[in-house]
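>>> Generate a structure from the sequence data that follows.
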Amino acid sequence: MSVVLEVDNQVYTAEDLVPLLIQYQILPKLAQEILTDQAIAEIKCSEEENSTIFEQFCQQNQLESEEQVQGWLDKQGINRQQLQNLITKKLRIDKYKQETWKDHVDAYFIQRKSQLDRVVYSLIRVEKAEVAQELYFRIKDDQNAFSALAMEYSQGTEAQTGGIIGPVEINAPHPKIAQILTTCQPGQLIPPTRVGEWIVIVRLENYISAKLDQPMRQRMLDELFNRWLNESIQQKVSFLPSPVTS
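So this is what the prediction gives:
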């Protein structure tokens, strides 16, 4: 059987590679690439797009002549058409996302919005309930004391920022803290609450409602594509036992 790979003077045949693909858990990624290539098979780039992407590829790889391009192809073991497919793949995937899900983005965003809203909040966490109670009353008497008390007493990394955390998406904090933040108003100070091993004092500083701007629209398209890809893996891909060889 012919050699298809050489690494540090060690040669591998196609038969050698199958166990390695399994060992290094590369088969799931390979299945993703196959399914993606099948999906975008009919997606084309314009001549201008092909030319621009090829020029960018040559610049990035410092290929200044046709001989250097051919040398790169020979080293990689691919031909010119395979190269063109490779370097235009991202653009063709983006086109596929647009064609397939552009009319679903608004509804999907509404479905996801409650998880995409962001918060800025202040946090103090301590181990002892009596310490938390004392700090709570001191902050209640002087709202401006939160930052200084957080730096002095809080036992997490938030001490370095005066207790301020965020902006973060609402589902980023501990679920109990996230639940608190979704039910209070900006500026509202929450009494000491046990969260796991800590007693926490929380104050919501700002609630930032997610908007369907262009970056968010792209994120929704990416999520819809990834959801489709994961579902396709579950439905269409089977990883069969490797045959035992003597």
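
>>> C-alpha only now, for contacts and for neighbours.
Noted.

>>> can you map out the strands along the protein?
3-7, 10-13, 118-126, 164-169, 189-195, 198-208 (DSSP state E).

>>> As CSV, these with mean neighbour count would be great.
Converted to CSV, the strands of the chain look like this (neighbours: other C-alpha atoms under 10 Å):
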stretch, mean neighbour count
strand 3-7, 11
strand 10-13, 12
strand 118-126, 23
strand 164-169, 18
strand 189-195, 17
strand 198-208, 21
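
>>> right, so of those, which gets closest to Lys29?
Among the strands of the chain, the nearest to Lys29 by C-alpha to C-alpha is strand 3-7 (19.1 Å).

>>> Quick one: list the elements packing against the closest one.
strand 10-13 (3 or more C-alpha pairs under 8 Å, 6 or more residues apart in numbering; DSSP states H and E).

>>> elements contacting the strand it packs on?
By 3+ C-alpha pairs under 8 Å, 6+ apart, strand 10-13 packs against strand 3-7.

>>> What are the buried residues along the longest helix anywhere in the chain?
When the chain is parsed with DSSP state H, its longest helix is helix 214-236. For helix 214-236, a neighbour-count test (16 or more other C-alpha atoms under 10 Å) marks 217-218, 220-222, 224-225, 229, 233 as buried.

>>> What is the nearest of those to Val3?
In terms of C-alpha to C-alpha, no member of these lies closer to Val3 than Ile233, at 30.3 Å.

>>> about what we covered before: a markdown table please, covering the buried residues of helix 214-236 and showing distance to Arg92.
Shown next, in a markdown table, are the buried residues of helix 214-236 (distance: C-alpha to C-alpha, whole Å):
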| residue | distance to Arg92 |
| --- | --- |
| Arg217 | 18 |
| Gln218 | 15 |
| Met220 | 17 |
| Leu221 | 14 |
| Asp222 | 13 |
| Leu224 | 16 |
| Phe225 | 13 |
| Leu229 | 15 |
| Ile233 | 20 |
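
>>> Show me the two of those that sit farthest apart.
Most distant of the buried residues of helix 214-236, by C-alpha to C-alpha, are Arg217 and Ile233, 24.5 Å apart.

>>> so which of the strands of the chain gets nearest Glu99?
The nearest among these, by C-alpha to C-alpha, is strand 164-169 at 28.5 Å.

>>> Which neighbouring elements make contact with that closest one?
Short answer (3+ C-alpha pairs under 8 Å, 6+ apart): strand 164-169 packs on strand 118-126.

>>> Now do the nearest residue to Lys113 once chain neighbours are set aside: how many residues are near it, please.
Excluding its sequence neighbours, the residue lying closest to Lys113 (C-alpha to C-alpha, 6 or more residues apart in numbering) is Ala210, at 6.4 Å. For Ala210, the count of nearby residues is 17 (other C-alpha atoms under 10 Å).

>>> ok, now Gln111?
Quick note: Gln111 (other C-alpha under 10 Å) scores 11 neighbours.

>>> let's see this one next to it:
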Amino acid sequence: MNTIKCINKEVYELLSRNQLLNSLIKSELINSILDEREVTEEMKINIKQNIFKNQNLQDDDQFNEWLKSKNSTEEELIHLITKNQRLETYCLEKYSHMAEARFLKRKDGLDQVTYSLIRIKESFLAQEIFFRIEENPSAFGDLANQYSIGSENSSRGIVGPVSLNQGHPQLVSLLKNSTPGEVNQPIRIEDFWVITRLENLKKGSLNDETIKIMSQEIFNDWLDDKVKEIANKLHNSFKFNTKK
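Prediction:
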């Protein structure tokens, strides 16, 4: 974080005026973390092998020439390429023990739902379409294409997969309590009559990928708070009002 300590009032004003202060702080925080994360020999070997293969390089002389064309050194390039991997490892080591609690808090948002939808204005038409679908379930797509006034008419009524908690609360509640494959009675949501059918509900699970995502989200929350804290300290130290 030495870069932040070197900021004087003039530089602070310049960064703030161009809305670059928070980006700089965030970048420096991440760099300070990654400076402590070692690039292993295995990482270096794999990266170099991939570059040789992708760039059709035959030996180190060609590799060095390629580096020159990129205005980079081997060390700079490897640190850049491994940045995401090292940050991911850091997040898992630091926050994976908190992943389950965040998962339980965010579970509805991690459930993925696919459903069929028809939106129309007239209640009598909604009821008529509902009965037609009950008689012939395969007609849902054609009827959505013909009658639905939302964007779903171009996808034959299919919406998703999307996060379960997206959309109007009434729709979310309806889908949560639906049985896959059964068409729901029309309900009024704001200005529309809505006919739905749950096609598939994929429950979120606490697997390795989810733990990684939750750990990264926790880190990002910490990072945002830290950026605000440092930015406020700079603001107070220079007693300079900026528009945000």
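
>>> so where in structure 2 does the longest helix of structure 1 end up aligned?
Counting by TM-score structural alignment, helix 214-236 of structure 1 falls onto residues 208-230 of structure 2.

>>> Can you tell me what sits against the matching stretch?
Stretch 208-230 of structure 2 is contacted by residues 22, 25-26, 29, 88, 91-92, 94-96, 98-100, 102-103 when judged by C-alpha atoms under 8 Å, 6 or more residues apart in numbering.

>>> For it, give me the average deviation versus structure 1.
Following the fit onto structure 1, the mean deviation recorded for stretch 208-230 of structure 2 is 2.3 Å by mean C-alpha distance after the TM-score superposition for structure 1.

>>> Translate Thr40 of structure 2 into the numbering of structure 1.
Checking TM-score structural alignment: Thr40 of structure 2 goes with Ser46.

>>> Arg188 of structure 2 now?
Arg188 of structure 2 maps onto Arg194 in structure 1, by TM-score structural alignment.

>>> how near is that match to Gln98 of structure 1?
Arg194 of structure 1 is 46 Å from Gln98 of structure 1, where distance means C-alpha to C-alpha, to the nearest Å.

>>> do the same with Trp198 of structure 1
Taken as C-alpha to C-alpha, the span from Trp198 of structure 1 to Gln98 of structure 1 is 46 Å.

>>> what's the answer for Ile170 of structure 1, then?
The value you get for Ile170 of structure 1 to Gln98 of structure 1, if C-alpha to C-alpha is used, is 28 Å.

>>> Compare those two (neighbour count), which wins?
Ile170 (23 against 17).

>>> Compute the distance between that one and Phe109 of structure 1, please.
On the measure of C-alpha to C-alpha, Ile170 of structure 1 and Phe109 of structure 1 end up 15 Å apart.

>>> what about the helices in structure 2?
Going by DSSP H, structure 2 shows helices at 2-5, 9-17, 21-34, 41-54, 60-69, 74-81, 83-95, 99-105, 107-110, 123-135, 140-147, 169-176, 208-238.

>>> so which of the ones you listed is the most packed in?
helix 140-147 (a mean of 19; mean count of other C-alpha atoms under 10 Å).

>>> quick check: that helix aligns to which part of structure 1?
Under TM-score structural alignment, the match for helix 140-147 of structure 2 is residues 146-153.

>>> quick one: the matching stretch to structure 2 mean distance?
Mean for stretch 146-153 of structure 1 is 1.4 Å (mean C-alpha distance after the TM-score superposition for structure 1).

>>> Can you pull out the residues in contact with that stretch?
Against stretch 146-153 of structure 1 from outside (C-alpha under 8 Å, 6+ apart): 122-126, 135, 139, 158-164.

>>> can you check stretch 92-109 of structure 1 too?
36, 39-40, 43-45, 212, 217, 220-222, 224-225.

>>> With respect to Arg197 of structure 2, which of the helices of structure 2 lies nearest?
helix 169-176 (8.1 Å).

>>> Pull the residues that contact that closest one.
Counting by C-alpha under 8 Å, 6+ apart, 164-166, 189, 198 sit against helix 169-176 of structure 2.

>>> against structure 1, where does that helix fall?
Helix 169-176 of structure 2 maps onto residues 175-182 of structure 1, going by TM-score structural alignment.

>>> which one in structure 2 is aligned with Thr100 of structure 1?
Checking with TM-score structural alignment, Thr100 of structure 1 has Lys94 as its match.

>>> ok, now how distant is its match from Leu206 of structure 2?
The value you get for Lys94 of structure 2 to Leu206 of structure 2, if C-alpha to C-alpha is used, is 17 Å.

>>> How about Pro186 of structure 2?
35 Å.

>>> do Ala126 of structure 2 as well
Distance from Ala126 of structure 2 to Leu206 of structure 2, by C-alpha to C-alpha: 40 Å.

>>> again, but for Ala144 of structure 2
36 Å.

>>> before we move on, what about Asn71 of structure 2?
Taking C-alpha to C-alpha, one finds Asn71 of structure 2 at 43 Å from Leu206 of structure 2.

>>> These two - which one has more neighbours?
The residue with more neighbours, out of Asn71 of structure 2 and Leu206 and counting by other C-alpha under 10 Å, is Leu206; that gives 14 against 10.

>>> Run a quick neighbour tally on the residue lying closest to Ser209 of structure 1 once chain neighbours are set aside.
Among residues not flanking Ser209 of structure 1 along the chain, Asp117 sits closest, at 4.8 Å (C-alpha to C-alpha, 6+ apart). Residues near Asp117 of structure 1, counting by other C-alpha under 10 Å, number 18.

>>> Next, the contact list for Asp117 of structure 1, please.
So Asp117 of structure 1 contacts 169-170, 207-210 (C-alpha under 8 Å, 6+ apart).

>>> cutoff 7 Å now
The neighbours of Asp117 of structure 1, taking C-alpha atoms under 7 Å, 6 or more residues apart in numbering as the test, are 169-170, 208-210.

>>> Check Ala126 of structure 2 too.
Contacts of Ala126 of structure 2 by C-alpha under 7 Å, 6+ apart are 120, 186, 193.
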